[in-house]
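Participant: dropping a prediction and its sequence here:
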Amino acid sequence: MNIGERVKHLREERGWSQKELAQKMKINNSVLNRIENNKRVLTDSEIIILAKLFQISTDDLLGLEPKQRIKEENKLYDITINKEELHLLKDYLDFIRYKKKN
């Protein structure tokens, strides 16, 4: 899903029309239409405004890897890791569990 599709999806999830979201963003409705159709790139400030309006992180808005929760000794750490790092971490944990059994 590209950024325009994500904006449209988040807008529709909240039941907002393009006009309503455009007003909240303080931009013209036609500008929002172009954003949702990927004919216009979001500015940095628009990304921040949208993240605040949708109450999500800018990473989530941009479609970056979701935060993974890692539990260590009853403590939760919020970290962002990519898929390759996640696979390496799982392999490492499997190895540690195997070593503890043997």
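Facilitator: Perfect, thanks for sending it. Numbering: from 1, shown residues only.
Participant: use CA for all of it now, contacts and neighbours both
Facilitator: Will do.
Participant: could you point out the longest helix in this protein?
Facilitator: Secondary structure assigned by DSSP state H gives helix 83-101 as the longest helix of the chain.
Participant: what residues sit buried inside that one?
Facilitator: By neighbour count with 16 or more other Cα atoms under 10 Å, helix 83-101 contains no buried residues.
Participant: got it, and stretch 42-57?
Facilitator: In stretch 42-57, counting by 16+ other Cα under 10 Å, buried: 42, 47-51, 54, 57.
Participant: put this next to the previous one:
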Amino acid sequence: MILTIGERIKILRDRKQVTQESFAKSVGRSLSIVCRVETNDRELTYSEIFVWAKALGVEPESLILNTIPGCDQRSPRQVCNNHG
């Protein structure tokens, strides 16, 4: 199962125990944009991927390639949610 970028962002943000509002401020975007990205109603631009990854403390590849550290790629939703 492959996670969307929005799902990966939510998992990583939850792991850091950061609210959507706080995260929005850290990436210079509105709360509504963060919500829309996490629910896959808005895609990130290439440059946003780098900014958001940095704010989450991961490499951009973790958002693009479905390589979240600590997630079992065979069943990512279950394993990743247990880590969050």
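Facilitator: Here it is on my side, so go on. If you're wondering where the values come from, they're calculated on a predicted model, not measured in any experiment.
Participant: and the buried residues of stretch 42-57 of structure 1, which is closest to residue 69 of structure 1?
Facilitator: Among the buried residues of stretch 42-57 of structure 1, residue 57 lies closest to residue 69 of structure 1 (Cα to Cα), at 15.7 Å.
Participant: out of everything not next to it in sequence, what's closest to the residue mapped onto that closest one from structure 2?
Facilitator: In structure 2, the residue paired with residue 57 of structure 1 according to TM-score structural alignment is residue 59. Leaving aside its sequence neighbours, residue 59 of structure 2 sits nearest to residue 53 (Cα to Cα, 6 or more residues apart in numbering; 5.9 Å).
Participant: please name the residues that touch the one you found.
Facilitator: For residue 53 of structure 2, the contact set (Cα atoms under 8 Å, 6 or more residues apart in numbering) comprises 59-60, 62-63.
Participant: which of the residues you listed fall within helices?
Facilitator: If you go by DSSP H, those have 60, 62-63 in helices.
Participant: could you pull out the helices in structure 2 for me?
Facilitator: Secondary structure of structure 2 (DSSP H): helices at 5-15, 20-27, 31-38, 46-56, 60-64, 76-83.
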